[in-house]
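I would like the atomic coordinates for the input below:
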Amino acid sequence: MMDFTTIAEFSRNNCLGICAFLVPFNLLATLQTLIFIGLNRPPSQILLISGFASLYSGLMVLHVFTWFMIGVVMIPTYVLLLLGTTCLIINIWAVQFPKSLRYIIGQIVLWVQKIMGRIQTVAFN
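As a prediction, this is how the structure comes out:
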């Protein structure tokens, strides 16, 4: 049987490597989930990529909790906890309510296109 204390010590001793892996993979996998939702990909593909992204964000949250267990309360721990939790919520949302997330992504795209149109108008006048 595995000892949780050993796993927590490993997590804290290799924090730099773990964070250097988890932060970009977490962000890229969650971005890929959002792209798949925006492109209206099949639910099986969304579930697969969202599952991987949820794994990364869940591991990040557990990694941060190992620091909280020993009393390390610093800004980076809260930032990583916020990042992991936000990505986890987005991935759960993508699986549970893909239509509402697709609508919000569409509204954001329209808003960005509107802003870019204004910038181009000002730039050429």
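
Could you use CA atoms for every contact and neighbour count after this?
Will do.

Spit out the contact partners of the spatially most central residue of the chain.
The chain has Cys87 as the residue nearest its centroid, 2.8 Å off, counting by C-alpha atoms, centre = their mean. Contact analysis of Cys87 by C-alpha atoms under 8 Å, 6 or more residues apart in numbering lists 26-27, 30, 53-54, 57.

Before we compare anything, build this one as well:
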Amino acid sequence: MLDFNTLAEFSRTHCISICAFLVPAILLATSLTIVLTVLGRPTHQVLQTAGIASIFAFVMVLHVYTWFAIGVVMAPTYILLCLAITCLLSNLVAILYQKYQVNSMSFSNNA
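Alright, predicted model coming up:
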């Protein structure tokens, strides 16, 4: 069975390692999503990169919430939370933009 307290303690104990991996992973994956969207790549490629970037960002949100749960309220926790939320929103906008482009192209081809 999965124990939340054990996972939260692991997250807080290995904070530097987790953040050293997640911050660049979030930035690279979200940047790749944006680049693929701007280049007009197929929808499945954009969805894959956005999905991976969103998983990384969601894990960062959970990691930050483990710190909030024990009362750690500092600038880095808010900065990391803002980074994760910004990347989640960027990926959502990229997906919606990609869907809008595909729909508008199909309407223009039918006319």
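
picking up where we left off before, ok, the residue nearest to the centre of structure 1 to Phe52 of structure 1 distance?
As defined by C-alpha to C-alpha, to the nearest Å, Cys87 of structure 1 lies at a distance of 11 Å from Phe52 of structure 1.

what do you get for Ser44 of structure 1?
For Ser44 of structure 1, the distance to Phe52 of structure 1 - C-alpha to C-alpha - is 13 Å.

more crowded one of the two?
Phe52 (17 against 10; other C-alpha atoms under 10 Å).

Assign the more buried one to helix, strand or coil.
helix (DSSP: H, G, I helix; E, B strand; the rest coil).

Let me know how buried the closest residue to it other than its chain neighbours is, in neighbour terms.
In space, and not counting its chain neighbours, Phe52 of structure 1 is closest to Ala29: 7.1 Å by C-alpha to C-alpha, 6 or more residues apart in numbering. Neighbour count of Ala29 of structure 1, defined by other C-alpha under 10 Å: 22.

host element of Ala29 of structure 1?
In this assignment (DSSP states H and E), Ala29 of structure 1 forms part of helix 15-38.

helix, strand or coil for the residue nearest to Phe58 of structure 2 when sequence neighbours are not counted?
Take Phe58 of structure 2 and drop its neighbours on the chain: the residue closest to it by C-alpha to C-alpha, 6+ apart is Ala84, 7.0 Å away. Reduced to three states with three-state DSSP, the structure at Ala84 of structure 2 is helix.

And Ala84 of structure 2, how close does it get to Ser108 of structure 2?
Distance of Ala84 of structure 2 to Ser108 of structure 2, computed by C-alpha to C-alpha: 36 Å.

More neighbours: which of those two?
Per other C-alpha under 10 Å, whichever of Ala84 of structure 2 and Ser108 has more neighbours is Ala84, with 26 against 8.

thinking again about what came up before, which residues touch the helix holding Ala29 of structure 1?
11, 45-46, 49-50, 52-53, 56-57, 59-60, 84, 87, 90-91, 94, 98, 101-102, 105-106.

For Gln107 of structure 1, what is the corresponding residue in structure 2?
Gln107 of structure 1 maps onto nothing in structure 2 when the alignment is built from TM-score structural alignment.

got the angle for the host helix or strand of Gln107 of structure 1 vs helix 15-38?
Element membership of Gln107 of structure 1 [criterion: DSSP H and E] is helix 98-124. Using axes from the mean of the first three to the mean of the last three C-alpha atoms, to 10 degrees, the inter-axis angle of helix 98-124 of structure 1 relative to helix 15-38 is 90 degrees.

All good on my end, thank you.
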